[in-house]
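Asker: Mind looking at a prediction? Sequence and model below.
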Amino acid sequence: MRDFSQDHRWLSINTATVRKQQGAEVPLSRIIDQCAERGIRAISPWRDQVAAAGLEATAHQLRAHGMALSGYCRGGFFPAADAAGLRAALDDNRRAIDEAKTLDAACLVLVVGALPGALEGTPHYTDLARARSEVFDGIAASLEYARQVGMPLAIEPLHPMQAADRACINTLEQALDICDALDANKTGALGVALDVYHVWWDPKLAQQIARAGKERLLAYHVCDWRLPTRDLLSDRGMMGDGVIELKKIRQWVEAAGFEGYAEVEIFSALDWWQRTGEDTLDTCITRHRTAV
């Protein structure tokens, strides 16, 4: 396993971690500068932040800092109430692929979606098998275009608590089954984004990480599971402040061949989003060296 204790060259920051500072939204350009000032070599920005900052302006700023993208958040949300909605989702994912390519991202992360309308409180249907079928078809269609432009797609399984509204793919095993069905030769075009917050509980985790191997492990996200958890969406913990066995999981991931960034992704409305970006990023660096 790599030694992270001496530097933070393999630290990446998902910009959700510091998109709010002291309760206020922060421009992506400022986040990039804050990371560059600390020698952080990679980020993973969100599409709405890039849209606000401008795609070309963001690409230029990243190049000026020599900064890489460990991933791009996010594509997905394939299920829809009708055929028009399914087509709109595919169109949006095509745009996301193009944006990721412009930014030279390592992969486009797919949060696949679930029951359409559930995020707004009124699902259009409750057939989870239908949603999973639409996810499969959506990934298959998007993969065809992603191959053409050379942008790997990374399916991110989400914790079962989000099966109804955000992602009906909830285990690494489910995600890898899709990968094997659509990319049987492990070409690198389709893989997974492994977020410890969503999968740490899975009794099959070690087995499925080994199954994924280097070809499927496209992104690795870290944070921690707080006790008590005050909000299931936006109360993630800083690494070392919870119960996830972070070093053990990274050992499994690296034994499987992963050699990329450990990307910190923390949604924290009650804690880290109330602090300065400097405080949060400095803590990320310290915990990357000691806890990850």
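Answerer: That came through fine.
Asker: rest of the way, CA atoms for contacts and neighbours
Answerer: Will do.
Asker: Quick one: residues contacting the closest residue to residue 287 other than its chain neighbours.
Answerer: Spatially, and ignoring its direct neighbours in sequence, residue 287 is nearest to residue 239 (6.0 Å; C-alpha to C-alpha, 6 or more residues apart in numbering). With contact taken as C-alpha atoms under 8 Å, 6 or more residues apart in numbering, residue 239 is in contact with 222-224, 246, 284, 287-288, 291-292.
Asker: Quickly check those for the two that are furthest apart.
Answerer: The distance between the two most remote of these (C-alpha to C-alpha) is 13.9 Å, for 246 and 284.
Asker: And these two? Which one has more around it.
Answerer: Set residue 246 next to residue 284 and count neighbours by other C-alpha atoms under 10 Å: residue 284 wins out with 24 against 18.
Asker: hold the first one in mind and look at this next one:
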Amino acid sequence: MTVKQLSMPELAEACTDLGVRGIGLWRAPVQEYGLEATAKLLRDRGLAVTTLCRGGFFTAIDPHARVQAIDDNRRAIDEAAALGTDTLVLVSGGLPPGSSDLHAARERIAEALAELAPYAHERGVRLAIEPLHPMYAADRCVVSTLTQALDLAERFPADQVGVCVDTYHVWWDDRAPAEIARAGRGGRLHAFQLADWTTPLPEGVLNGRGQLGDGAIDLRAWRELVDAAGYAGPVEVELFNDELWGRDGREVLTETADRYREHA
């Protein structure tokens, strides 16, 4: 998503040229290019799929909508397995229309995980709950902290459900460093993503993630926290940013790799 202006073949070529060995994929571009075609393209290039994003949106009350969500998440798990990644990132869903009950929404997430975790495990895929910044709690994700994410994940085996740590969403939380250590002790630190926090936020706030080094987050400190917690997996950079999307994708990818080396 950092360079969504690149086609899948362009992305694969640019990553290969830069020495980037893995790509975190989103489902829509994969579906557009074709699941099997994407898997073959990346295999042929020697590129690993680090994670697939996203599953989730489990909080609906309507029974039909809940069935649809479970079915879509089973498809996402199957897609992750076909792409060769062991991690599906979950954005859990916001409050359903007419409801203000955060606790009930989180319980519906747990109910969905109880259905999906064994299915994913059979296919070699882990589910990674990603807490999102509280400004997204109403419409996108009622899981706002690593504490909440781990409380949900720990109802299930660690090789089935863990967490995704994204600096953009957790940098403000004084409890997050201790929760990263907790995740590491429990073997639940399944994914790690970097983005910076810049202000003012754009209208709609979704596409406000800053290029590494442009904002308020001490990115290296967060990388050192996950290192100390025993995380040895890939580090992803996930930037939703209209200005970056309007630039040449190869230029942005090169800049991002340079910024990673400088700031993380």
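Answerer: Thanks, I have it. Everything numeric in this text was worked out from a predicted model, so none of it was measured.
Asker: The residue nearest to residue 287 of the first structure maps to what in the second structure?
Answerer: In the second structure, residue 239 of the first structure lines up with residue 212, judged by TM-score structural alignment.
Asker: Residue 193 of the first structure maps to what in the second structure?
Answerer: Per TM-score structural alignment, residue 193 of the first structure is aligned with residue 164.
Asker: Can you tell me how far that match is from residue 85 of the second structure?
Answerer: 14 Å (C-alpha to C-alpha, to the nearest Å).
Asker: Between those two, tell me which one has more neighbours.
Answerer: When residue 164 of the second structure and residue 85 are compared for neighbours, residue 164 comes out ahead with 26 against 20, by other C-alpha under 10 Å.
Asker: so that one sits right up against residue 189, yeah?
Answerer: Yes - between residue 164 of the second structure and residue 189 there is a contact under C-alpha atoms under 8 Å: 6.6 Å.
Asker: I figured residue 128 of the second structure was touching residue 165, is that so?
Answerer: No - when contacts are counted by C-alpha under 8 Å, residue 128 of the second structure is not listed as touching residue 165 (9.1 Å).
Asker: Show me whatever sits in contact with both of the two.
Answerer: residue 191.
Asker: residues contacting residue 139 of the first structure?
Answerer: Applying C-alpha under 8 Å, 6+ apart, the residues near residue 139 of the first structure are 76, 78.
Asker: In the second structure, what residue corresponds to it?
Answerer: When the second structure is aligned by TM-score structural alignment, residue 139 of the first structure is paired with residue 113.
Asker: Show the residue spans covered by the helices in the stretch 151-292 of the first structure.
Answerer: Secondary structure of the stretch 151-292 of the first structure by DSSP state H, counting those that start in this stretch: the helices cover 172-182, 196-199, 205-216, 246-255, 277-290.
Asker: so can I have TSV of these showing distance to residue 11 of the first structure?
Answerer: Formatted as TSV, those follow (distance: least, C-alpha to C-alpha, whole Å):
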stretch	distance to residue 11 of the first structure
helix 172-182	23
helix 196-199	15
helix 205-216	19
helix 246-255	13
helix 277-290	7
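Asker: right, so those helices: which one is the most enclosed?
Answerer: Most buried of the helices of the stretch 151-292 of the first structure, by mean neighbour count (mean count of other C-alpha atoms under 10 Å): helix 196-199, with a mean of 21.
Asker: mean shift of it relative to the second structure?
Answerer: For helix 196-199 of the first structure, the mean deviation from the second structure after alignment is 0.3 Å (mean C-alpha distance after the TM-score superposition for the first structure).
Asker: name the helices or strands packed onto that helix?
Answerer: Applying 3 or more C-alpha pairs under 8 Å, 6 or more residues apart in numbering; DSSP states H and E, we find helix 196-199 of the first structure packed against strand 217-222.
Asker: Name the residues of the strand it packs on that are buried.
Answerer: Neighbour-count burial for strand 217-222 of the first structure flags 217-222 (criterion: 16 or more other C-alpha atoms under 10 Å).
Asker: other SSEs contacting that strand?
Answerer: Helices and strands touching strand 217-222 of the first structure, by 3+ C-alpha pairs under 8 Å, 6+ apart, are strand 190-195, helix 196-199, strand 262-264.
Asker: looking at the ones you listed, which is closest to residue 116 of the first structure?
Answerer: Taking those one by one with C-alpha to C-alpha, helix 196-199 is closest: 20.9 Å.
Asker: what does the closest one contact?
Answerer: With C-alpha under 8 Å, 6+ apart, helix 196-199 of the first structure has contacts from 157-159, 170-172, 205, 220-225, 236, 244, 246, 249.
Asker: mind checking what residue 90 of the second structure lines up with in the first structure?
Answerer: For residue 90 of the second structure, the aligned position in the first structure is residue 110, judged by TM-score structural alignment.
Asker: would that match count as being in a helix?
Answerer: No - counting by DSSP: H, G, I helix; E, B strand; the rest coil, residue 110 of the first structure is not part of a helix but strand.
Asker: residues contacting it?
Answerer: Residue 110 of the first structure makes contacts with 73-77, 153-156, as judged by C-alpha under 8 Å, 6+ apart.
Asker: rewinding a little: relative to residue 64 of the first structure, which of the helices and strands packed on strand 217-222 of the first structure is closest?
Answerer: strand 262-264 (21.1 Å).
Asker: Residue 251 of the second structure versus residue 20 of the second structure, what's the distance?
Answerer: 14 Å.
Asker: wait, is residue 13 of the first structure part of a strand?
Answerer: Yes - counting by three-state DSSP, residue 13 of the first structure is located in a strand.
Asker: That one and residue 238 of the first structure, how far apart?
Answerer: Taken as C-alpha to C-alpha, the span from residue 13 of the first structure to residue 238 of the first structure is 12 Å.
Asker: So for the two, which sits in the more crowded spot?
Answerer: Applying other C-alpha under 10 Å to residue 13 of the first structure and residue 238 shows that residue 13 carries more neighbours, namely 29 against 26.
Asker: Can you tell me the closest non-neighbouring residue to the more buried one?
Answerer: Once flanking residues are discounted, residue 13 of the first structure sits nearest to residue 43: 4.6 Å by C-alpha to C-alpha, 6+ apart.
Asker: how about that neighbour, what's its partner in the second structure?
Answerer: In the second structure, residue 43 of the first structure lines up with residue 23, judged by TM-score structural alignment.
Asker: Tell me the secondary structure at its match.
Answerer: strand.
Asker: From residue 59 of the second structure, how far out is it?
Answerer: Distance, residue 23 of the second structure to residue 59 of the second structure, using C-alpha to C-alpha: 29 Å.
Asker: Also residue 105 of the second structure?
Answerer: Using C-alpha to C-alpha, one gets 5 Å for the distance from residue 105 of the second structure to residue 59 of the second structure.
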